[in-house]
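> Coordinates for the following, if possible.
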Amino acid sequence: MIAVPSSQVRSHFKEICDKVVNDVESVIITRTRGENVVLMSEDEYNNMMENFRIFSNPDIYNKIKSGIDQIENSKFSKRDLLDE
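From the prediction side, this is the model:
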């Protein structure tokens, strides 16, 4: 994550937006009175919100964790999909 003064963001908005999207880089936009803001790509935002949703729901989190544990301990079986 990089920090950029708001004045620089105003004069280089397109370039900074391109960096955020292309380099998967979040940018802290610093302001003279504090109250900084963060600029991130929509994909990164959606990913973050999905992670919040998963981690805030113990049932979903435990199912995912259980599946990961089963794979790591080779306690799974491979099955073919049924054709409908």
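
> From now on I want contacts and neighbour counts done on CA atoms only, so please keep to that.
Will do.

> For the closest residue to Arg31 other than its chain neighbours, grab the count of nearby residues.
If you skip the residues right next to it in sequence, Arg31 has Ser6 as its closest partner in space, 5.8 Å away by CA to CA, 6 or more residues apart in numbering. Ser6 is flanked by 17 other residues according to other CA atoms under 10 Å.

> Sequence B follows; please return its structure for comparison with A:
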Amino acid sequence: MVTAIAYSNFRKELKSYMRKANEDADAILVTNSDPKDNIVVMSASDYDSLMETLHIYENPYLMDKVQRGLAQVKSRQTIRHDLIEQEGE
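Down below sits the predicted model:
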């Protein structure tokens, strides 16, 4: 969900909006009188995740692996494995 907030209100409440972006995983659309100056604010971890997703979509080899995996799941050609716990965990 994207929250839209006017620039002046965003500036006044910057810390609370930063917390909201980080804690709620919400993107914040900061609007200005000139729509060309609008920006989107999101947490660094959400940004990193988005960039990783874009990287996968742009890489034909990785996208092929994802699509083959999805096809295996849809055709029920998967094998269930138990997790192996490492010593000291």
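
> TM value for the aligned chains?
The TM-score (TM-score structural alignment, normalised by the length of the first structure) is 0.85; 81 aligned residues with a CA RMSD of 1.7 Å.

> Please report the distance of the residue nearest to Arg31 of the first structure from Pro58 of the first structure.
With distances taken as CA to CA, to the nearest Å, Ser6 of the first structure is found 39 Å from Pro58 of the first structure.

> likewise Ile28 of the first structure?
When distance is defined by CA to CA, Ile28 of the first structure is 31 Å away from Pro58 of the first structure.

> Next: Thr30 of the first structure.
36 Å.

> quick one: which of those two has more around it?
Higher neighbour count among Thr30 of the first structure and Pro58: Thr30, with 18 against 11, using other CA under 10 Å.

> what's Arg10 of the first structure in contact with, if anything?
Taking CA atoms under 8 Å, 6 or more residues apart in numbering as the criterion, Arg10 of the first structure is in contact with no other residue.

> The host helix or strand of it vs the second structure, average offset?
Taking DSSP states H and E as the definition, one finds Arg10 of the first structure inside helix 6-11. On the superposed models, the aligned residues of the second structure are on average 0.6 Å from helix 6-11 of the first structure, with distances taken as mean CA distance after the TM-score superposition for the first structure.

> Check which element follows that helix along the chain.
Of the helices and strands lying after helix 6-11 of the first structure in sequence (DSSP H and E), the nearest is helix 13-22.

> Pull up the aligned stretch in the second structure for that following helix.
Applying TM-score structural alignment, one finds that helix 13-22 of the first structure aligns to the residue range 14-23 of the second structure.

> Show me what the matching stretch is in contact with.
With CA under 8 Å, 6+ apart as the test, stretch 14-23 of the second structure has contacts from Phe10, Asp26, Ala27, Ile28, Val41, Met42, Ser43, Ala44.

> Now for the residue nearest to Asp37 of the second structure when sequence neighbours are not counted: which residues touch it?
Nearest residue to Asp37 of the second structure, sequence neighbours excluded (CA to CA, 6+ apart): Thr31, at 7.2 Å. Listed by CA under 8 Å, 6+ apart, the contact set of Thr31 of the second structure reads Ala4, Ile5, Ala6, Tyr7, Asp37, Asn38, Ile39.
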